[in-house]
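>>> Build me a model:
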Amino acid sequence: MYKRMSAVLFPLTLILLIGALVWGYQENQEKNAVLLKAENQYQRSFHDLSYHMERLHGELGNVLAVSSTSDGMHRKSLTNVWRITSQAQSEINQLPLTLLPFSKTEEFLSKISNFSYKAAVRDYKTKPISDGEMKNLKALYKNSGEISKNLQEVQHKVITNHLRWMDVESALATEKKAEDNTIIDGFKTVDKRVSAYPELNWGPSVASVYNKRAVKKLNGPPVSPEDIRRKALKYADLGSGAKVHVTENGKGTEWESYTATVSGANEIVSMDFTKKGGLLISYHNDREVGAPKVSMDDAVVKAGEFLKRKGYSNMTPVSADRYGNMGNFTFVTKQNGVLIYPEKITVRVGLDNGHATGFQSSDYVNEHQEKNRKITKPRMSLAEVRKKLNPDLRETYNRLALIENDEGQEVLTYEFGGRINGSKYRLYLNADTGIEESVEEIRTPSGAQKK
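All right, here's what the predicted structure looks like:
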């Protein structure tokens, strides 16, 4: 009996053992194939990065080699600089450097990209390259040469010593020191040297991309938690029996604020206030929104009434979107017939009863000016600017609007709304020169309905 069982089980066990060995071998082969593919990807990205940094250095040299009054060559070379830096940024993102300090180099490339793009697309006849920009280009030429040289040194060691990027990834992921830290040390050295470069004056167009919004211009003295408690009860309007809990945020930083949670009988309202001046930044009512019964036209009126009750007057709706049973409305300040887009407030309304459920006013809080802005009269008439529109655009409205341009400067524009190529657009043309300051397609988000 035992002989019969062994005669059956032994071949079966042998077959299972062989199957397990084959399966393990195949799994190991597949794993090695994945690792090899990843290693090849890393190696290609690294060598491409080194190549493009060398190209960047050469292209910046081309900009400096021609006359400062050159138009076409400057435009061509700066466009190439923008393209090459964008490729270099992409290659850095493909390397396993997430845990490695390389932010200074990435920021340096980002600023070169923005600087070169904005310089390449402007009109050199009215705004040629300035002495300051030429000084920047010389510094960038020198710095990019140093970065290229450092990366080439790392590249030479990688090729000579057959170093693997997978070892780098493993070392960074486990926070252990790799046997050969040549690659890690090389990138740390590059980033350390970049951080030591003197800060350049990139100009307002580039600086506006990186400058964080300051809260120093907010008016009013710091307020106490008790002040916020009284304000929160007033804004929530949930009755005298409501309870308030106030939390202080960012203590000791430039961005100090308060969060107030007001609990009523059936609703809870959460609000954020600035510590300086006690200004309302956001408002959220977590009530359950029922089936829609209020039209978008009626809802935008109720949103405007909500703003007036909260102390925001002279606000005009400029856009409306519907998401299921919710309506989102954007309002801006209106001054002497001009829309002030930097002073923007967004209100979310429940379409079941038209009551506001959300409110966001950080743009308004940071950009609002107590005294009216000084807005000069347009140098060009509406008819003159309209001639610069695409003749195929079917204009539906026009109005004066103050917006921020790419350089972070406020400019007066004529805003035109219209249709072309089956889509809706808003175009903002400078009221003094007729130049297009901004063009945006009016898209309907997924699940949303335009008013």
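
>>> all contacts plus neighbour counts: C-alpha atoms, from now on.
OK.

>>> Show me where this structure has its strands.
If DSSP state E is used as the criterion, the strands of the chain fall at 243-249, 257-263, 268-274, 280-285, 315-323, 326-335, 338-350, 356-360, 394-404, 410-420, 423-430, 436-441, 448-450.

>>> which residues are in contact with the longest one?
Read it as strand 338-350. Contacts to strand 338-350, defined as C-alpha atoms under 8 Å, 6 or more residues apart in numbering, come from residues 289-290, 292, 299, 303, 316, 325-334, 355-365, 367-368, 399-404.

>>> Show the buried residues in those.
Buried residues within the contacts of strand 338-350, defined by neighbour count using 16 or more other C-alpha atoms under 10 Å: 292, 299, 303, 316, 325-334, 355-365, 367-368, 400-404.

>>> Quickly note the distance from residue 305 to residue 316.
Noted for residue 305: a distance of 11 Å to residue 316, by C-alpha to C-alpha, to the nearest Å.

>>> for residue 12, same thing?
Here the criterion is C-alpha to C-alpha. By it, residue 12 lies 81 Å from residue 316.

>>> Would you agree residue 401 is in contact with residue 412?
Yes - the criterion here is C-alpha atoms under 8 Å, and residue 401 meets it with residue 412 at 5.9 Å.

>>> Now stretch 140-151: buried residues?
Judged by neighbour count (16+ other C-alpha under 10 Å), stretch 140-151 contains these buried residues: 140, 141, 143, 144, 145, 146, 147, 148, 149, 150, 151.

>>> Before we compare anything, build this one as well:
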Amino acid sequence: MKKRWLTVAGIILAVAIAGYWGRNMYLTYQQMRSEVNNRYENAFQGLNDHIDDLESELGTVLLAGAPDNLAVNLSNIWESASSAQEDIGEIPIASDSLDNVKDLLQKTGQYAKHLEKEVVDGGIDEEDREIIKELHNKMSLVNRNLETIHDDMEQAGFRWSDKRRVKIDQDEQRFSITPLAGLLDLRDELNVDNISVKLKEVLPAGVIDFEPQDLITSLSQLDGEEIDQNQAIEIAQDFIRNPEEYEYEIIANEKIDIEGETVEAHVPAHTVRAVNTARANETIYFDISKVGGKVISLLNQREVGQAQIDEEEAQDIAIQFLEENEFGNLAVGSAKRFSDIMLLSIIPEQNDVLIKPDAINIEVALDTGDIIAYNGLDYILNHREREDARLEADLSLEEVEEKVSNDLDLIREPRLVLTEVDGEEILCYEFIGRITEEGTGSYLIQINANTGEEEVIKSIDQDFYKNVS
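This next block holds a predicted model:
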């Protein structure tokens, strides 16, 4: 009898322990979902706020007359445009639905920075005023659409944590019921072709970023021989660690989406689809340049399970992956964890200088350490050996540090970077920190290593830098 009671007591205790453990696991899971949802929601809200600020500042520029006031407003515009682009980068939307918004933000920031230098000795002329007015109208359109989407999200009780990747596709009806499907309407309504034409007429050569047509031309002019479809599949197989697990095919890719319109375009890249034969719902897409056979991008469309590896291991995996693919002299520029995924920017080094225009973006799944996303376009288009003289600073770090406010509490060691400002590569000392130890706002400052002039100062997400080892 006593033994039976002991057995019963043991079972009760085991059930109690299991219940306690299960409850704790549930609470931990819910806390994680809440944290992820809040992070993405803050990024989307940040985008809304910065777009609203841009509409207001552009309207103010139309009314301002004094050069000093104009300079302040224009400075605010390009800083808000930069911050809004960073917000977009933090939102987990795997589609091109925000590409037109990013294009508008880039052009707005570039034009504002150009005008800021021009208005020192006077106001803006009528031609500039017409461009500002058109930018204001476009930004108003974006602002109204995003506000509507945000209101719909609140009414629907939308939570970002419901999906690790939010995909929007007109052909996928199951996503049409989400409030984010409104971004497709925004993509169709927003057209920046006219703005692009006007800005190319007034801005210095090289300031405006690549247009889709320019990208096609650049990929067609890479060094190397043209490869066929079979060679593209072989390159895709060599790029990943477990090629034998997949079946491969070439996808026809003779159209391109430009400003919401699908047009015929002989895109100089082979698209390879690799379907995993053992794991359902895992497909990898590769874009490989037809000239030179360079892997432009990789995207592994699979669900990511619970994290089993930490952030530092993910950084090592990313570096090792690139080294196995014959990339050398690399450093982690920034790293940030999103739930069970690690997003990293890997930057080539030359003479201990980070070459930022050649950055490679990688996503590592923290469940298995797989590389689930890779974008090497900037590396392919920009990478080359820079002249040693271009990477030698005239000013020492100590001389430049005097120009940085004592209120900036550094979160990583300053270092030399080659960065691009208004289409020109400039050697800078880069400082990353926050205003106070307790402060939440973080900033990136780049000071010209030869002239001591402040080239870039902007608010950043500290999380992208705090995990860098």
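
>>> Now the TM-score, please.
Aligned and superposed, the two chains score 0.56 in TM-score terms (TM-score structural alignment, normalised by the length of the first structure); 305 aligned residues with a C-alpha RMSD of 4.4 Å.

>>> Now the strands of the first structure in TSV, please, with extra columns for distance to residue 182 of the first structure.
Putting the strands of the first structure into TSV (distance: least, C-alpha to C-alpha, whole Å) gives the following:
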stretch	distance to residue 182 of the first structure
strand 243-249	43
strand 257-263	46
strand 268-274	48
strand 280-285	49
strand 315-323	53
strand 326-335	53
strand 338-350	49
strand 356-360	49
strand 394-404	46
strand 410-420	49
strand 423-430	52
strand 436-441	47
strand 448-450	53
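
>>> Out of the ones you listed, which gets nearest to residue 214 of the first structure?
Minimum separation from residue 214 of the first structure across these (C-alpha to C-alpha) falls at strand 268-274, 12.5 Å.

>>> now the angle from the closest one to strand 356-360?
On the basis of axes from the mean of the first three to the mean of the last three C-alpha atoms, to 10 degrees, strand 268-274 of the first structure is oriented at 20 degrees to strand 356-360.

>>> Which other helices and strands does strand 268-274 of the first structure contact?
With contacts defined as 3 or more C-alpha pairs under 8 Å, 6 or more residues apart in numbering; DSSP states H and E, the packing partners of strand 268-274 of the first structure are helix 225-236, strand 257-263, strand 280-285.

>>> let's go with 7 Å and repeat that
In terms of contacts (3 or more C-alpha pairs under 7 Å, 6 or more residues apart in numbering; DSSP states H and E), strand 268-274 of the first structure is packed against strand 257-263, strand 280-285.

>>> would a markdown table of those strands with mean neighbour count be doable?
Rendered in a markdown table, the data for those read as follows (neighbours: other C-alpha atoms under 10 Å):
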| stretch | mean neighbour count |
| --- | --- |
| strand 257-263 | 23 |
| strand 280-285 | 21 |
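
>>> so which of the ones you listed gets nearest residue 428 of the first structure?
Using C-alpha to C-alpha as the criterion, the shortest distance between residue 428 of the first structure and these is 27.9 Å, found for strand 280-285.

>>> What is the corresponding segment of the second structure for the closest one?
Across the second structure, the stretch matching strand 280-285 of the first structure (TM-score structural alignment) is residues 295-300.

>>> what does the helix or strand harbouring residue 81 of the second structure rub up against?
Under DSSP states H and E, the secondary-structure element containing residue 81 of the second structure is helix 67-90. Where contact means C-alpha atoms under 7 Å, 6 or more residues apart in numbering, the residues beyond helix 67-90 of the second structure that reach it are 40, 43-44, 46-47, 50-51, 54, 57, 61, 64, 102, 105-106, 108-110, 112-113, 116, 119-120, 122-123, 458-459.

>>> Repeat that for stretch 335-349 of the second structure.
By C-alpha under 7 Å, 6+ apart, the surrounding residues in contact with stretch 335-349 of the second structure are 36, 304, 306-307, 311, 314, 329-334, 354-356, 358-367, 463-465, 467-468.

>>> do that again at 8 Å, thanks
For stretch 335-349 of the second structure, the external contacting residues (C-alpha under 8 Å, 6+ apart) are 32, 36, 304-307, 311, 314-315, 319, 328-334, 354-356, 358-367, 463-468.

>>> Mind listing what's buried along stretch 234-244 of the second structure?
Judged by neighbour count using 16+ other C-alpha under 10 Å, the buried positions of stretch 234-244 of the second structure are 235, 236, 237, 239.
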